[in-house]
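K.L.:
pasting a predicted model and its sequence here:
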Amino acid sequence: MMAPGRRSSTFTRLLRHGFTDPSAAERLLDGPELSPVRNDPVLLEALGVTADPDLALHGLVRLLEAQPGPTARRELLDTLIAAKPLRDRLLGVLGASAALADHLARHPRDWEALVTYEPRDLHPGVEEFERGLAGATDPVSLRVAYRRCLLSIAARDVCGTTDLAETAAELADLATATLRAALGLARAAAPDDAALCRLAVIAMGKCGGHELNYVSDVDVIFVGEAVEGADEGKALRAAAKLASHLMRICSETTVEGSIWPVDANLRPEGRNGPLVRTLSSHLAYYQRWAKTWEFQALLKARPVAGDLALGAEYVAAVEPLVWQAAERENFVVDVQKMRRRVVENIPVAEVERELKLGPGGLRDVEFAVQLLQLVHGRADASLRSGTTLDALQALAAGGYVGRADAEQLDVAYRFLRSMEHRIQLYRLRRTHLVPEAETDLRRLGRSLGLRTDPVAELGQEWKRHAAVVRRLHEKLFYRPLLDAVAQLAPGETRLSPKAARERLVALGYADPASALRHLEALASGVTRKAAIQRTLLPVLLGWFADSADPDAGLLNFRKVSDALGKTPWYLRLLRDEGAAAENLARVLSAGRLAPDLLMRAPEAVALLGDGDGGGLEPRGRAHLEQEILAAVRRADGVVQAVTAARGVRRRELFRTSAADIVASYGTEAQPVEADQGALVDLVGGAVSDITAATLAGTLRAVVRDGWGDTLPTSFTVIGMGRFGGHELGYGSDADVLFVHEPRDGVDEREAADAANKVVSEMRRLLQISSADPPLLIDADLRPEGKSGPLVRTLKSYEAYYRRWSLGWESQALLRAEVVAGEEELGRRFIELIDPLRYPADGLGEEAVREIRRLKARMESERLPRGADPKLHTKLGPGGLSDVEWTVQLVQLRHGSTHPGLRTTRTREALAAARDAGLIPDEDAATLDEAWVLATRVRNAVMLVRGRAGDTFPSDPRELVAVGRYLGYGPGRVGDMLDDYRRTARRARGVVDELFYSG
C-alpha cells in the first residue's frame, strides 16, 4: 500500500501531466507490470504528452500483460525507457488509438515494428509496404500485417514525423500494396482464371489521389482483357471472379477485423454495370453515356495493381475525355447538382457535426479545386494532379486562384483533414462526424497540439477553419476574375483574358466578354465604392451562377449599381445586412419582371434588407389605401396624383414579386420550405390589395379634379373574377363592375354623365404610357357585355338581373366583392346579387346542363391554336378553369344552405365544400394541388418573361427559370413538365366525376 503522502504527491503529478482519472492511473502504476519503472519520471512525462494519458497508460499495461513472459516484458520496458523514439511512437499510438492498442494486445511482439528509426522508415513507399505484407498467406494474416504497417504510419503521424499530406500518401501507398497482395491471394486461389486474363486495378477517389484516410472505402475500377488466344467472354468472367475475390479479401470481417471495403461503384453504370470491362468497352461508355461527375471522378484515376501496363493504357485513353468535360453543356450545373445532392442527404441532426460534407467541410475544398482543374486543366497540364493540395498549389502558381486564398485554404484543409484522421484513428472506424463527448473532444484537441483548454480551443479552431472554407469556396472561383479586370496588384500572377472567359463560360455565363466588361466597370479603381464591390462580387457572382440566367443577373446588378452608385446607403446595405445581397442576387437573376420594376425605382433595393424599409412582407389594403390617398392629396393635378398612386403600386408589386422569388428560391440561411399554397395566397392577396388601393386612389383623384370633394352620384367599384377572388396574378387585368346611384336632388342624367366621366378618366389615367406598369380595367363582365353601358345605377342592375340575367352571369357574380368607392352602395349591390349567386332552391337540372355546355364550348373554342392542352394552365384539362367551374357549380347549388361556400376565394370555397361533405377529402386535395400549381406556373411565366402567359415558355433558358421558381433544380425541367401533366391529369379525373357526371 502506498503511503498517503506519496499517494497525494503522485496524484498531483498525474493531474499535472494531464490524467483525468488519477486514482485509476495510480493503481495501474502500482501494479506488477510497471513495478520496475514506477518511479521513473521519464515514463510519466512521456505519457503526459500523449493525446490521452489515461488511454496510453491502460494500453501499455495491456501490452505488458500480453508479453509471453517476464523476459519479454523486461525487454520492452528497458527499450521503452532507453529509446526515446520508440517511447514517443509507442505511447503516442496508445494514447491516440484504442483500436491499435487492441491490435498490440493481440500481437504483443508487433511493438518491435516501431523500433526502427532509419531514413527509409520515415517515408516508406509501396515497395516497403509490399515487403511488410509479403509474409501474408491468407486474409487473416494479411489483416495482421496490414495493421502492423498501419501502426508504423500512425506512430509517425502522432509524433509529427510526417505531416498530413505525407501521412495520407503513406496510407494510399499501403492501400496499393494491400490491393496487390489481395490480388496475389486471389490469383493463387484460382490460377486457371489468372491465366486467362489481364486485370488492371485502377484506384479512384482518395486512394487514386494519393490522399487516403485511415479508414475509408477504397474506390476502384477494374479493367480486363483476354490474354492472347483466350476467349474474351471467358477471360472477362475469370477477371470478374478475381476482382470479386480481391474485394472479399479486403472487405470481409475475420477474427482480425476487416481492412476496408473495396468500392467499385464508380465504374460505368455503377452497381448495375459489369464489374470488369475491357478498355474499349470503358471508352465506348465514356464517349456516349457518361455524366459529368464521372469525368470529375476520373481526374483521380491511377493504376495501382494487377497489369500496370493495361492500367496505364486505360488512364492514357480516358485522360483526354476528362479534360474535355468542361466543354460539356451544363458542366457546372451538373457539378453543383452533385454537390447539392450530397449536402441534401446529410441527416439534419448531423449537419453541424459533419466534418466532410457539411458547409465549410472538406468536400467544399475538394469540389472547388476539382472544378477549377477541369476548367483550366484543358490548356494547362500543370494542373492535372489528383492530389487536392498539390492541385491547389498548382492553381495558385498559375494565377488561377489568389496565392493568399490558396494558402488560407491549404491551412484550413490540412487542419480539417487532421481532425478527420485523428477521429478515425481512435477506433479505426469510417466516420466524418466530430464527437460530442467531452472525453473524445479532449483527446482530439490534445492530439492536434491544443493543450491549454483542448475542448474549447478545438471548437474555436474548427469553426475558424470551416468559416475560412465557406468564405473562400465561392471566392476561389470569382476573386481571380476581379483581379484580372481590376489590375490593382501589378506583380501578382493573374488570369489571362482567355482563362477568365473560360471560367465564366464554365460557370454558366453565356456572354463572358460582356460579363468581364461589367466586372471591370464595377470593380476597377481605388475608390471606396470599387473596394466594397470587390468584396461583394465574389459572393454575388456565385448566386448569379446558381440561377437560370447569370448574365441577366450581372447586367441587372450593374444597372442598379450605376443608378445608386452615389447613394451612400446602397453598398452599405448589401455589405452589412446579410439578407439584402443574396435577396438582390436572387431577384435580379430570376427573370424580367422584378428587375424591370426595380430599374424604374432603384431605391426599392432598401426593401430587400432587414432594416426599417418594411422588408418583404406585403402591406395590407388599408395601409396601402391610406398611403395612396395621402399622396393624392399632396399632388398638384390629377395626372400627378395618379402617377403617385401608380408609383406606390410599382413599389408594392416589386415588394411582392421579390418576396415571392426569395421564398421560392430560398437562401443559404433559409432553404426553401415555403408552402406552395401559402405563396399563391400571398401573391394573389397582395396584388389584389395593391390593385384595389390603386383604384381607390385614382377614383379620389378623378373626383377631386372634376367635382371637388363630392361627386353628384354615389359611386362604387366591384371587383370581379380573380380580382374579386383575391387571386390576381402579376399580369392580370382588373375585372370590375361600376355602380352608381344619384344623390338626393341630383338629376339622373347629370349623375350618369358624372359616373361615365369618372370611369373613362380612371381608365385613361391608369393606362397613360409611363415608367410604371399599366393597369388595364376590364368591364366586360357587365350586363350585356361590351355592348352594355360601362356604368349603371343600382336600380338598372336590379332590373336587368330580374329580367334578363343568364346562368353564366350568376356564376360570374360568385366572385363579386367591393374594392373601391362608397362602401354603403357596394354593400347594397352585394345584397342585391346574393339571391342570384346563392339561389334559395339551388340549381335546376337545365341550369346545370347549360353551365356544362358553356364549359365544354369554352374548352373547344378558346384554347389557342397550336397550344398543348395538357400544359395550358387556364383552359387545359385539370387547369384553372376546370377547378374553378367545379367549385363554382358546388357554390351555386349549395351556397344558400352552407354559409362557408359564400366566399369569393376558390381555395376557401373548396375547403368549405370539403368540410361540408360535398367533395370528398381526397378529391378536394387533388383539385387544390392542381389549382395551386397552375397558378404558380402563371406567376412564374410572368416573373420570368415580363409578360403574361398561360403555358410553359418554349425558350429553354426561360423554361429552366420557371423550373427554378417552382423548386426544380438544374436538369429537372423534364420532371417539372411530367409532374404538371400528372397533377393536371388527376385533377381532370376529379372534374369529370364531380362536374360532368356528379
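P.N.:
Structure received.
K.L.:
going by C-alpha atoms from here, please, whenever you check contacts or count neighbours.
P.N.:
Fine.
K.L.:
so which helix or strand takes in the most centrally placed residue in the chain?
P.N.:
Residue closest to the mean C-alpha point of the chain, counted by Cα atoms, centre = their mean, is R340 at 5.0 Å. Assigned by DSSP states H and E, R340 belongs to helix 331-344.
K.L.:
for the residue of the chain positioned farthest from its centre, helix, strand, or coil?
P.N.:
For the chain, the largest distance from the centre (Cα atoms, centre = their mean) belongs to G745, which lies 67.9 Å off. Following DSSP: H, G, I helix; E, B strand; the rest coil, G745 is assigned to coil.
K.L.:
state the distance from it to G706.
P.N.:
19 Å (Cα to Cα, to the nearest Å).
K.L.:
where do the strands sit along the chain?
P.N.:
Counting by DSSP state E, one finds strands in the chain at the ranges 197-203, 218-226, 262-263, 276-277, 302-306, 713-719, 734-742, 777-778, 791-793, 817-821.
K.L.:
contacts for the fourth one?
P.N.:
In this case it means strand 276-277. Strand 276-277 is contacted by residues 221-225, 236, 239-240, 243 when judged by Cα atoms under 8 Å, 6 or more residues apart in numbering.
K.L.:
okay, now the one to match up with it:
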Amino acid sequence: MRRDQATLTELARLGFAALSGVRAQLDELVVAVPIDVDELLPAFARAADPDEALSGLLGLARSHPDAVTAALADATQRDRLIRILGASVGLADFFQRHPGEIAAVTGWDGALPDRGELVDSLLESVGATDGFAAVGEDDGYTRLRVRYRRWLARIAAHDLAAEDPREVFDAVAVALSDAAAAALEASIAVARTQLTTAASGPMRFDEDEVRWTRFAVIGMGKAGAGELNYVSDVDVIFVAEGSEEHDLSNARAVDVATRIAMLCMRGISQPDIEPELWEVDPNLRPEGKQGALVRTLDSHLAYYERWAKSWEFQALLKARAFAGDVELGQRYVDAISPLVWSSAGRENFVGSVQRMRERVTENIPTDEVHYQLKLGPGGLRDVEFTVQLLQLVHGSAEPGVRVRGTIAALNALSEHGFIGREEAAEFAADYRLLRVLEHRLQLHRLRRTHLMPRDADALRVLARASTFATTGDALVTLWERTKHEVRALHERLFYRPLLSAVASLPEEEVLLSPEQAGARLAAIGFLDPLGALKHIAALTSGMSRRAIIQRNLLPVMLRWLGEGADPDYGLLAFRRLSESLGTTHWFLRMLRDSSSVAEKLTRVLSGSRYIGELLDQIPEAVAWLEQDSELRPRSLDALSEEISAILRRHDTDAPAATAIRRLRRREILRLALGSVAGPLPLSDLAQGLTDVTTATIDGLLRTIRRGDGLGTDSLEFAVIGMGRYGGAELGFGSDADVMYVYRTTSLPNEQTHLAANRIISELNRLSEDARLPLDLDVNLRPEGKNGPVARSLDSYRAYYARWSLTWEAQALLRARGVAGDAGLQRDFEELADSIRYPADITENAVREVRRIKARVENERLPQGADPTRHVKLGRGSLSDVEWFVQLLQLQHGAAIPGLRTTSTLDALTVAAENDLVGEETADRLRAAWIFSSRLRSAMTLWLNKTTDVLPSDRMQLDGIARVLEYPPGSAAQLEQDYLQVTRRARSVFEKEFYGAPQRPEPTAR
C-alpha cells in the first residue's frame, strides 16, 4: 500500500493528473514494447501534458510497436517523441496515420531547416523537376502534405526542446514561413502538371502555355513577414505575366495562372485522406473577394494608384515574393513599395487605420473578447497595428524602418530613434510571449485558434507547454499583466516621444526632430502639427509639478484626442482649460486618477466647439465628468430656488441679472456635456433646455418687477411661451418664441401699457448675453412684426374675436404660460383654448393652412438652400411634422382632449391612438422629427453656431455624426440616414396633409 501511494505521489510530481489510470497504462505499455519504466518516466516530466503523452505513446505502441520501440531506445529520441506527444494531439494522430514518420522526426539531428532545404524536400516529395511534378497513382498532394507535416513535427521538436521558447521563437516562425512557402512551391508544380493532363478536361492547357506563364505568389501578413504560426491562414496575392518571346499574351497567361492558383489552393486546403494543411487566403487582393483572383503587375498598379484604401497599403507593408516566379514577385514588391511608403500622407490615413482596428475588435463575439490572444485589447493586433503605424509614418523619410517583421521593425524603429531601446525590448518580449502562447494552443490539435482556454486543466497544460508558469493561475496572472502592458503600448511608443521633442525629458527618452514629431501628429489626425507641438510644449515644459503630471497624462490624452473629430481644437481647448485650472489641487489629480474622466474630457473637447467655448467661461464644470448624475438636467423647482437665493443676495438689478445669466450658461453647459459625454435622451434635453430658459426669464422678470410701478400691485404681467419653447421642445441654439400679456390692477390703462413695455425693455436688456445669446422672439404675436409687442388680455380677446387669422390660431396651439403672474397665465391659456380648438373648422380654413405651408416652403427657405438638407423647413423635416400635427389639432382638438397639448410628439401619439393617422405614418413622422431635432442640436454643438442646413463638407458631417454617436468616418452614413428618414416622412406627409380627403370626426377616447 505504501509503495502504491509513493508511486502515485511520484506520478503526481511528474505532472500526471489522471492518476487512477496511469498505472494501468504504464503496465500495458511495458507489455506492448520492451521498456524500463524507471528510465521512461523522467521524460514525462518535461512533457506539457504527461497524461496526453502517455495516452499517445500507448496508442502508437499498440498499433506500431516496432516504430515506438526504436524511438524509445535512445534517450534523446525518447525525450523528443514524448515532448511532441505531450504537446500535440494533432501530431500524435499524424504518427498514427504514418508510423514511418516517427523515425524521420526522432532520428533527425534537431537543427532547424533553411528555406532551400525545405523547398528541395517538398519538391522532391512530388517528384518535381523543371517546374512540373511527377503525378503517379495519386495527384501528389497527399505526398506533399505528409512531407510538410514531417517538417512541421521537426520544427515543433526543436521548439519544444528549448528551455525558454521565446529564445527560439523568431527562428521557429521563420522556419514555419519557409515551410509554407515550400509547400506552395510544390503545390504549384503539381497544379502545372494537372493542367496539362487529360484529367483536366476542357480546362486543359498546352504544356508550353503553362511553362511560359510567369506566376508569382506574394506573401502577405505573417507569411510575408516570416512570422507564421503552426496553423496560420497564409495570406497571398497572385500575379501573372505572359511572354512576348514565346508569343503568350498577358490575357492568356492570366487564364492559365488563375487555374494554377485555384488548383494550388485546393491542393493545400481541400479536405482529403491526409487532412488539409491550412487555408490559402487570397482575399487581400484588389477588390477582395469580388476581385479577379489573378492580375498582371500593371493591373495591380493601376488599382493601387487609383482605387486602393489606406488599410490596403498597411497590408502591403509586409508583401514579399513568397513562391513561384521570384523575379516577377520582386518586381511586384519593388513597384508597390513607393505607394506603401507614401500612404501615410493620404487624407484621413490614421482614421482608416483606427477604424480597421476597431472593426477587428467589434467583430469579436462578446463572450470571447477577454480570451482573445490575437484580436482582443492588449493582444497581438495592438502590437502589430502600432508598429505598422509607426513604420508608415516614419518610413517615408527613413528607409531603415522599411522591414516586414514585427520584432525586426521594433528593433529598426529603436535603432533610428523613433522609440526607446528599453521600450522596444520590453514590447518585443511581450509580443514573443503572446506568440508562444498562440503557438502552443495551435500546436495542440493543429487547428487555427487564438482563444485562451477557460478550463483549469487546459490552462495548466498550457503553462507547462510554454514553460512560463507551473500552474494555470500563475499563467493567467502573467498573461493579464502582459495584456495590461500591451494596452499601454500605443501611448508609450507612439505618443511619449512627441513630448521628448518639445519638453525636457531624461536623456534615455527618444528625441524626435520637430519634423518627425510633426509627421507623427499629422498621421494621427492633427491638421496643424506645428501648432499642436506648441501646445504640447506649453503644457509639458519645465520641472513644475504640473508639467510633470502633464507629461504623464499627455501620451494617453493625445491618443484620445487623435481619435476625436477635431484633434487640433481639442488640444487647444485642453491647453486653455489646463491654464485655467492647472494650479488647482483637484484638476490634474482627477485626470491622472480617472482614465474615464480623461477620456470623456478629450471626447467633448475634440467633438464640440460649443462645449469648449463654454468651458472657457466655466472651467470648474469639468469636475461634473466624474459623476453621470452631474450631467443630468436640474429640475425647474431647483433652478427657481437657486434664483430666489440670488435675488436675496443682490438688491440691485445688474448683479442679480449677471448671476442669473451665469446660472443659465452653467446649466446649458451641463446639458451640452450630458449630450456628448452622457446618456441624455432627447426628451430630457428638450425639457432641460426649456426649464433653464423658463427659470432665466422668470428670474429676470422677478428682478425687474422689484422696481417702482412694475410690481404686481401695479399690474399683472406674464410671458407666454410659443413655438418649440411653448412645446418644451427646445434644442441647442433654438430661439425662445414668446408673447407678452398684461392686465391692469391699479394703474390707468395708458400707464399700464407703458409699464408693460418698460418691463419688456428691461427684460431684453438684462437678458442680453454676447457669449450665449438668449433670443426672445416675438414674431408670433398677433399681426406679426406690425403688431404691438405687448397687449392686455382684453386686447388679445378683442383681436382674436374680430381679426384672428387661421395661422394665428395655429400659432396658439403651442402657447403656454411660462413666467409672470400665474392667474394671468391661466386666463390667457383659457382664451387660447377657445381659439386653437374650434368646435368646427371650415374647409376654407384647412385649405388656408395648406396654402400657407406651401408658401412657407417656397418663400422661407434661404435662397439656394437644398430643400432636402434643411432640417427645419426642408422636405420631411421638423416643419412638415409639426404642420401635419397642428392641422390635426385644429381639426379634432375640440373633440379629443388628448390633442390639447403643446407637445408635437404627444399630439402625434394621441392622433395615432384615435385612428386619425395610421401607425406606420405616425412612426415615420415621429422618426423624422426626432432625427431632425437631434441633428439640429448636434450641428450647434459641433459648429458652435446655429444652422438649419445639413453641411455637405465631409469633415463637418463626420464631426456632427460623432456628436450623434456614429463611429468615425460616418459622414456618408449620417447623410444617408437623414435623407432616408426625411424622404419616408415626406412621402406620407404629402399624401396625408395635401392629398387626403377630410376624415370623419372620430369618437374621443
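P.N.:
On my side now, so go ahead. A quick note: this is a predicted structure, and the numbers were derived from the prediction, not measured.
K.L.:
just name the closest of the contacts of strand 276-277 of structure 1 to S860 of structure 1, please.
P.N.:
I221 (58.2 Å; Cα to Cα).
K.L.:
in contact with the counterpart of that closest one in structure 2, which residues?
P.N.:
Matched by TM-score structural alignment, I221 of structure 1 corresponds to I237 in structure 2. Taking Cα under 8 Å, 6+ apart, we find I237 of structure 2 in contact with 217-220, 282-285, 293-294.
K.L.:
now list the buried members of these.
P.N.:
Neighbour-count burial (16 or more other Cα atoms under 10 Å) is assigned, among these, to 217-220, 282, 284-285, 293-294.
K.L.:
structure 2: matching residues for the helix holding R340 of structure 1?
P.N.:
So helix 331-344 of structure 1 sits over residues 349-362 in structure 2, by TM-score structural alignment.
K.L.:
list the buried residues in that stretch.
P.N.:
In terms of neighbour count (16+ other Cα under 10 Å), stretch 349-362 of structure 2 has its buried residues at 349-355, 357, 361.
K.L.:
what does S258 of structure 1 align to in structure 2?
P.N.:
In structure 2, S258 of structure 1 lands on E276 (TM-score structural alignment).
K.L.:
now its match. Nearest residue, chain neighbours left out?
P.N.:
Distances taken as Cα to Cα, 6 or more residues apart in numbering place S269 nearest to E276 of structure 2, at 4.8 Å, with adjacent residues excluded.
K.L.:
quick one: the one you found and W278 of structure 2, what's the gap?
P.N.:
In this view, S269 of structure 2 and W278 of structure 2 are 6 Å apart by Cα to Cα.
K.L.:
rewinding a little: what about the match of S258 of structure 1, how many neighbours?
P.N.:
By the criterion of other Cα atoms under 10 Å, E276 of structure 2 has 16 neighbours.
K.L.:
for it, give its distance to E185 of structure 2.
P.N.:
16 Å.
K.L.:
for L812 of structure 2, same thing?
P.N.:
For L812 of structure 2 relative to E185 of structure 2 (Cα to Cα), the value is 82 Å.
K.L.:
now the aligned partner of R724 of structure 2 in structure 1: closest residue in space, sequence neighbours ignored.
P.N.:
Under the alignment (TM-score structural alignment), R724 of structure 2 maps onto R722 of structure 1. Leaving aside its sequence neighbours, R722 of structure 1 sits nearest to L728 (Cα to Cα, 6+ apart; 5.1 Å).
K.L.:
go on, H898 of structure 1?
P.N.:
Nearest residue to H898 of structure 1 in three dimensions, chain neighbours excluded: A916, at 7.5 Å (Cα to Cα, 6+ apart).
K.L.:
ditto for R451 of structure 1
P.N.:
Nearest residue to R451 of structure 1 in three dimensions, chain neighbours excluded: G445, at 7.4 Å (Cα to Cα, 6+ apart).
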